[in-house]
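Sequence and predicted structure, then a few things I'm wondering about:
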Amino acid sequence: MKKFTLICILALTGVLYNLQAQYVTDYKRTADQYFEQKDYYSAAQYYSKALGTFNVKPGEYRPYQVEHSGKKKQQKLKDYEQVVYRLAESYRMYNDFGNAEKYYGEAVQFDSTLFPHARYWYGLTIRANAKKSEDYERAWEQLSAFRRGQKSYDEYSKKADMEIKNCEFAIEEMKYPPRYEVVKVSGNINQGGANYAIVPVADRMVYFTSSRPDSLLLAKKANPFVNTLYVAMGDNANYESREKVAIPTDKGIEQGAAAITPDGKTLFLTRWNSKDGSKKSSIYRSTRTGNGWSEPQPLDATINAPGYSSKEPSVSSDGKYFLFVSDRSGGKGGFDIWYASIGSGGTLSAAQHIGATLNSDGDESAPFYDPAKQTLIFSSNGRVGFGGQDFYSAKSAGNFGGWSTPQNMGYPINSAKDDQYYTGLSPDNALNKGFISSDRESVCCLEIFAVKRRAKMAGGMVLDCETNKPLAGAKITLLDSTQRNVLETQTTGFGGNYTFEIEMNKKYKVLIEKDNYFSKNFTFNSEQLTMVDSMMNPTVCLKRFEIDKPIVLNDIFYDYNKATLRPESKLILDSLYFLLLDNPKMEIELGAHTDSKGTDAYNLKLSNNRAKSCVDYLISKGIEQKRIVSKGYGETRPVAPNTLPNGSDNPDGRQQNRRTEFKVLRN
């Protein structure tokens, strides 16, 4: 009886083992099929079921279990490894980076020759889930370990290097206080599906794009997640979605990512079409008809280049520029920013590439231009940042050109996820208050956030050096750390004051100019703004000059009866050197004078040589020769008597006459 019972138990165990093996095979086979079909959500569900049939649980795996086990167990553990890795891949492919990180963390223990990219993806998913500096540090460690293990440089090595730079950048940037306040918009605007790309339309009214489920399509058992334009009403980061925008369209057509002209009469929008499994986008135009819009018509081939995608239109608030992104030929790589001028009657010029300065080898997205500040904001995944799509800003030198190098807009307007579709709430305050779209708080989809810039101020005062009174009408120019890109200009009022809105932990240069005054400049670092909201720069005084009026350079000394400059004289000439640097267009004459001792010819020669010594010194320091003229006057222009009325020597007078001076010839 005992023997019979034992046989039954063994038989039942074999049946259960075979059933378990069958379940593993069935779940894994089904998951593999979904994976190959790129249905990663379904694949993840079945890989998860397959994983549940193993005795080995996540976090308990040990590599030696494979090395020192029987043949069947070895195969079972290898199946386990494949399921874990495919599960991690499936989660990543539909952007569930939280679960992906968990299983890639398990996979880094597997044989790296069988799973060579596990550690790269582990580091990337840690970075994609990063909320604080410590997370970026963990990601950096994994990505750096991956690079150390690479025996050759390939595409994954290149990507890892970029991600390592992202981590280093984020770690440094997150040391400083936030530059923006970012709040997820409340109400029902973020309800269901993806919600993004807000467009202010009127007071308290916005349009936005959403892929929320369509009840009519659900009833027809069609795909309900179709991008469509919706209307929302509200303010103060609370918006209620009302209905779809009244645009004639066939059911199932995807459209959104729109822009409206300043007069509110023209709507540009993106429409997506799928053909042969490939999704292409084009930009359409619609005109207002009563309370709705006309049937959208595609823009011509100047904007919608045949065979390529064009999308994400934007119109500047002055109505002069139409911007969009496209992967058309002639770009730098991926989706680039293009633009056209808007003429009379709304006509668009031929599209032009906005330039290599702004576009990267990756994808640029959703440009927004503020003409008041001549500043462009856009998103990009081709530059060093926090990861994914980040916001960058660049300033035009004028006429929508001469762009400065794009600057990352920092934390928390940027996150480890995708951050796109910046738009200003109003034209007069576009860069300080607006909306963004981000999937930072979602597994799958973009959501809408309100943003407000935390203003940091720096200012100062300009005085007249002679009167010590405030100097009105001085032009103040703020430049970035390169000292080439103009950020803003102001003119001082009666109080001689100026104030700029600046970023924290940045270096700046201030140039102060006024007609008939010598210009000055100085640099400063805004690091102290991490502790306060404003800072004052030193008060600066400008000295007035008149063309052709000599200015004496005191304490310029030469060796006796020679033109050789003494060391202490060079210190005084250095101040003139810096004055010339501050006034790069200024041309001067540098003149030397003597007293009356000696012959006229001797004194003229000596003064010429002394003036030339001063000029040669300034040229040796880098001042262009064409900007300085040397002139010796000998004893011909005394400013004091060389002798007293009784005919005796006047040492003080002769001292005043032995002088070096300069005068401005041209400014």
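Perfect, thanks for sending it.

from here on, contacts and neighbour counts on C-alpha atoms
Will do.

you'd agree F368 is in a strand?
Yes - counting by DSSP: H, G, I helix; E, B strand; the rest coil, F368 is part of a strand.

Which residue is the nearest non-sequential neighbour of it?
Excluding the flanking residues, the one nearest F368 by CA to CA, 6 or more residues apart in numbering is I377, at 5.1 Å.

Alongside the first one, take a look at this:
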Amino acid sequence: YTSGNYYSAAVYYQQYLSGAKGSGNFHPYAVSLAKAGKGGSGASGESEIQYRLAESYRRIYNYTQSAEAFDRLLKGKDAAAYAEARYGYALALRALGKDAEAKSQLEQYIQGAGKNTAAAQLELQSIAFAEKEIANPAARQYAVARMADPLNGAETNYAAQWSGGSLLFTSTRPDSTAKGGNVYANRIYTGTPGSAVQPIAIGNADGSDQGVGTLSPDGNRLYFTRWSYDRGVAVSSIFVSQKSGGSWSEPQRLADAVNAAGSNARQPFVSPDGRYLLFASDRTGGLGGFDIWAAPINGDSFGAAQNLGAGVNTAQDEEAPFYHEPSKTLVFASRGHVGMGGLDLYSAAG
């Protein structure tokens, strides 16, 4: 948990609270927590585990289980010691579409002058915005449908993009052959609807989490995020692997122009013309949290990265850049603009 590996943390906290035994594969998205209700009546140590379980689920976007765990915690005897948990509970409720309940939790949280009061006030503004949008039938422009298995499954599947007729995506599906004993590590897979998926065979000697890949226009360079640990804290950096024949080279960490010392860089995207690498980073010089940056690609090197500015970035997190060349439009995710809640998608022309 303290290292940022929230998926594995959820697995092990789930096991502890439910009294699970053995070392089989556990699936946080598939296992009910109905028997894991010790957080409200047990010792304070179990309340802390309940809080960490709730936060872990929230951070891997499993909001149903997160809300259940927060609810147990805030109804328990140690609720007063976890006043900050009310904000996380409200975020989980918002993600589940329970805006009335979320609004109540946010108002209670603001009354308590929590450390995230400004963010909670932004959430209340977003609830008002969402209510207005939902009431407007003309705003419903898209229908979203879940892609069928085996592209999806019980595990986390995300960061998808089409490439050469196949879908490139990241998944935490169990891999018994994984090095380093990390069965639930993030890895990059490829597949098409209705067919089996295959991991992309890029070097990973220590079994690190790696994913969120993007291919160069010619398909011969794969840029992706790899997580390492510095004194127990997860650090993300962008790596590249080059294709030669039918195989991929050992990945190389990009230079400081992208991976600035003392900061995180992740979620790369190569512009369709191959001239720029867009990515998210919490490096110094930004507006706060993770901002979106662009670095010119000069063959095997990179020019100085430029912050995309206040028209895109905010004091909170901006992530997942994508550039649509025909319309000259940047699409990105943000927590810092008024929207429907959580990480919403936004667009900016230019």
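Noted; the coordinates are in hand. Treat the numbers as computed from the prediction; the structure is a model and nothing was measured.

Report the TM-score for the pair.
Overlay of the two chains. TM-score (TM-score structural alignment, normalised by the length of the second structure): 0.79; 321 aligned residues with a CA RMSD of 3.2 Å.

re earlier: on the three-state scheme, the residue nearest to F368 of the first structure is what?
strand.

Could you find the counterpart of it in the second structure?
Using TM-score structural alignment, the partner of I377 of the first structure in the second structure is V331.

Tell me which helix or strand Q82 of the first structure sits in.
helix 71-93 (DSSP states H and E).

now do S286 of the first structure
Going by DSSP H and E, S286 of the first structure is in strand 278-289.

What range does that strand cover in the second structure?
Strand 278-289 of the first structure covers residues 233-244 of the second structure once aligned (TM-score structural alignment).

on average, how far is the matching stretch from the matching bit in the first structure?
Here stretch 233-244 of the second structure, set against the first structure after superposition, deviates by a mean of 1.6 Å using mean CA distance after the TM-score superposition for the first structure.

Name the residues of that stretch that are buried.
234-242 (16 or more other CA atoms under 10 Å).

do stretch 103-113 of the first structure as well
Within stretch 103-113 of the first structure, the residues that count as buried by 16+ other CA under 10 Å are 103-108, 110.

does the aligned residue in the second structure for D361 of the first structure count as helix, strand or coil?
The alignment partner of D361 of the first structure in the second structure, by TM-score structural alignment, is A315. State at A315 of the second structure, reduced to three classes by three-state DSSP: coil.

Other residues contacting the match of strand 278-289 of the first structure?
Here stretch 233-244 of the second structure makes contact (CA atoms under 8 Å, 6 or more residues apart in numbering) with 2-5, 202, 219-229, 248-254, 258-259, 263-268.

Ends of stretch 144-159 of the second structure, what's the gap?
16 Å (CA to CA, to the nearest Å).

Now do that stretch: distance to the chain's middle.
Counting by CA atoms, centre = their mean, to the nearest Å, stretch 144-159 of the second structure is centred 15 Å from the centre of its parent chain.

What's A120 of the second structure aligned with over in the first structure?
By TM-score structural alignment, A120 of the second structure lines up with A160.

residues contacting the residue lying farthest from the centre of the second structure?
When distances are taken from the C-alpha mean of the second structure, G245 lies farthest, 32.7 Å away, according to CA atoms, centre = their mean. If a contact means CA under 8 Å, 6+ apart, then G245 of the second structure has no contacts.

Could you tell me where stretch 407-419 of the first structure falls in the second structure?
By TM-score structural alignment, stretch 407-419 of the first structure lines up with nothing in the second structure.

Pull the number of nearby residues for A119 of the second structure.
Applying other CA atoms under 10 Å, we find 18 other residues in the vicinity of A119 of the second structure.

Just say helix, strand or coil for it.
helix.

now that we're looking at it, which residues does it contact?
A119 of the second structure neighbours (CA under 8 Å, 6+ apart): none.

State which helix of the first structure is the longest.
Criterion DSSP state H: the longest helix present in the first structure is helix 2-36.

now for R94 of the second structure: what does it line up with in the first structure?
Aligned counterpart of R94 of the second structure in the first structure: R127 (TM-score structural alignment).

ok, its match touching S133?
No - in this structure, R127 of the first structure is not within contact of S133 by CA atoms under 8 Å, at 10.0 Å.

Have a look at these two and say which one is more surrounded.
R127 (31 against 17).

and the more buried one, what element?
Element membership of R127 of the first structure [criterion: DSSP H and E] is helix 118-128.

before we move on, what about T170 of the second structure?
Here T170 of the second structure, judged by DSSP H and E, is contained in strand 166-171.

For T214 of the second structure, which three-state class applies?
strand.

how about the nearest residue to E101 of the first structure, chain neighbours excluded?
Closest to E101 of the first structure by CA to CA, 6+ apart is T125, at 5.2 Å.

From D300 of the first structure, how far off is that neighbour?
Distance, T125 of the first structure to D300 of the first structure, by CA to CA: 41 Å.
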